[in-house]
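Asks: 3D model of this:
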Amino acid sequence: MASPAFEEIAETFDFLDDWEERYRHVIELGKAMPAMDPSLQVPATRVEGCASQVWIMPRVEEGRFDFQGDSDAMIVRGLIAILHALYAGLPPREVLGVDAPAELARLGLDEHLSSQRSNGLRAMVERIRLLAADAG
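Replies: Predicted coordinates for the structure are as follows:
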């Protein structure tokens, strides 16, 4: 089951009439996301497989998975914000149980992202799963 934050995003996507509005909403989500400290944007936190530069830094606090993320592309920052809504606050073991492709398909992302962006999104999901597995 998706988090309340992700459900809110899904409801907003249902309300928006066309993909251009949804695309703008993804960008707005990225703009609203806190910036990642540049000192954390190092090779160890970089996500390979993304056309844009993407960094994800995990943390587990009180048994809950969370991460900071950033990108040099606004649409990708928005995708990171969506992934944050999907995963943040879950125990690391539950992160592994999230069916990210199915949840993201509810937003129509699989139909409207370029193949490069889709590959990058898959790389980010895989990286988050690996980080959660290491944390759990």
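Asks: make it CA atoms for all contacts and neighbour counts henceforth
Replies: Noted.
Asks: tell me the contacts of E28?
Replies: Residues near E28 by Cα atoms under 8 Å, 6 or more residues apart in numbering: G78.
Asks: what comes into contact with stretch 109-126?
Replies: Outside stretch 109-126, the residues that reach it (Cα under 8 Å, 6+ apart) are W19, V47, E48, G49, C50, A51, V76, L79, L83, A100, L104, A105.
Asks: neighbours of the third one, just the number please.
Replies: Meaning E48. E48 has 15 neighbours, counted by other Cα atoms under 10 Å.
Asks: Could you tell me which residues make contact with it?
Replies: Residues counted as contacts of E48 (Cα under 8 Å, 6+ apart) are V54, A123.
Asks: one more to put side by side:
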Amino acid sequence: MSLPADAAAALQVFRDASGWEQRARLLMQWGERLPPLSDADKCETNLVSGCESQVWLVGQLQDGQWQFSASSDARLIRGLVALLLARVNGLSAAELQQVDLPGWFNQLGLSRQLSPSRSNGLNAVLKRMRELTQ
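Replies: Sure thing, here's the model as predicted:
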């Protein structure tokens, strides 16, 4: 399965990074680029359960492709979620089922920095995405 353009761009940038500090800065920058969610979207219905930080997720189907928007109260999580969105936006529901989350963050060189709780949180976000596409 080929990567969405945003994901391919992210992969290139993170592969070119020369170590964890540079990757951490990139991660924060990706998080800052997330378009803000409206207050109306930051509601209980859109809150992802299973995350230590608060993460809100909304999804919309456009011409057979899913587009997700998300936000978090934690900067690092916002960055990780932004990279997850880069990986999944524009996919069909079937393609979304095939996304390998640990593999994606491993490709980005970020898997070592994912604590078990962050990993669980990101898995919860992906699980919620898959639920929305059902």
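Asks: List just the nearest of the contacts of stretch 109-126 of structure 1 to Q68 of structure 1.
Replies: Sorting the contacts of stretch 109-126 of structure 1 by distance to Q68 of structure 1 puts L83 at the head of the list, at 10.6 Å, by Cα to Cα.
Asks: Which of the helices or strands spans the nearest residue to that closest one once chain neighbours are set aside?
Replies: Taking Cα to Cα, 6 or more residues apart in numbering, and ignoring the residues beside it in sequence, L83 of structure 1 has V125 as its nearest neighbour in space, at 7.6 Å. Using DSSP states H and E, V125 of structure 1 sits within helix 115-135.
Asks: May I see the buried residues of that helix?
Replies: For helix 115-135 of structure 1, the neighbour count (16 or more other Cα atoms under 10 Å) marks 117-118, 120-125, 127-129, 131-132, 135 as buried.
Asks: Could you do stretch 99-114 of structure 2 as well?
Replies: Along stretch 99-114 of structure 2, these residues count as buried under the neighbour rule (16+ other Cα under 10 Å): V99, L101, W104, F105, L108, G109, L110, L114.
Asks: swap in stretch 66-76 of structure 1?
Replies: Going through stretch 66-76 of structure 1 with 16+ other Cα under 10 Å, the ones that come out buried are D66, F67, Q68, G69, D70, S71, M74, I75, V76.
Asks: ok so the fifth one is a strand residue?
Replies: Yes: using DSSP: H, G, I helix; E, B strand; the rest coil, the assignment for D70 of structure 1 is a strand.
Asks: Helix, strand, or coil at F65 of structure 1?
Replies: Using three-state DSSP, the three-state assignment for F65 of structure 1 comes out as strand.
Asks: measure it to I75 of structure 1 for me?
Replies: Counting by Cα to Cα, to the nearest Å, the separation of F65 of structure 1 from I75 of structure 1 is 23 Å.
Asks: And stretch 105-117 of structure 2, how far out from the chain middle?
Replies: The gap between the average C-alpha position of stretch 105-117 of structure 2 and the chain average comes to 12 Å, counting by Cα atoms, centre = their mean, to the nearest Å.
Asks: Look at the residue positioned nearest the centre of structure 1 and tell me its secondary structure.
Replies: In structure 1, the C-alpha nearest the mean C-alpha coordinate belongs to L83, at 2.3 Å (Cα atoms, centre = their mean). Under the three-state scheme (three-state DSSP), L83 of structure 1 adopts helix.
Asks: between the host helix or strand of L61 of structure 2 and strand 65-72, what angle do the directions make?
Replies: If you go by DSSP H and E, L61 of structure 2 is part of strand 55-62. Relative orientation of strand 55-62 of structure 2 with respect to strand 65-72: 160 degrees, computed using axes from the mean of the first three to the mean of the last three Cα atoms, to 10 degrees.
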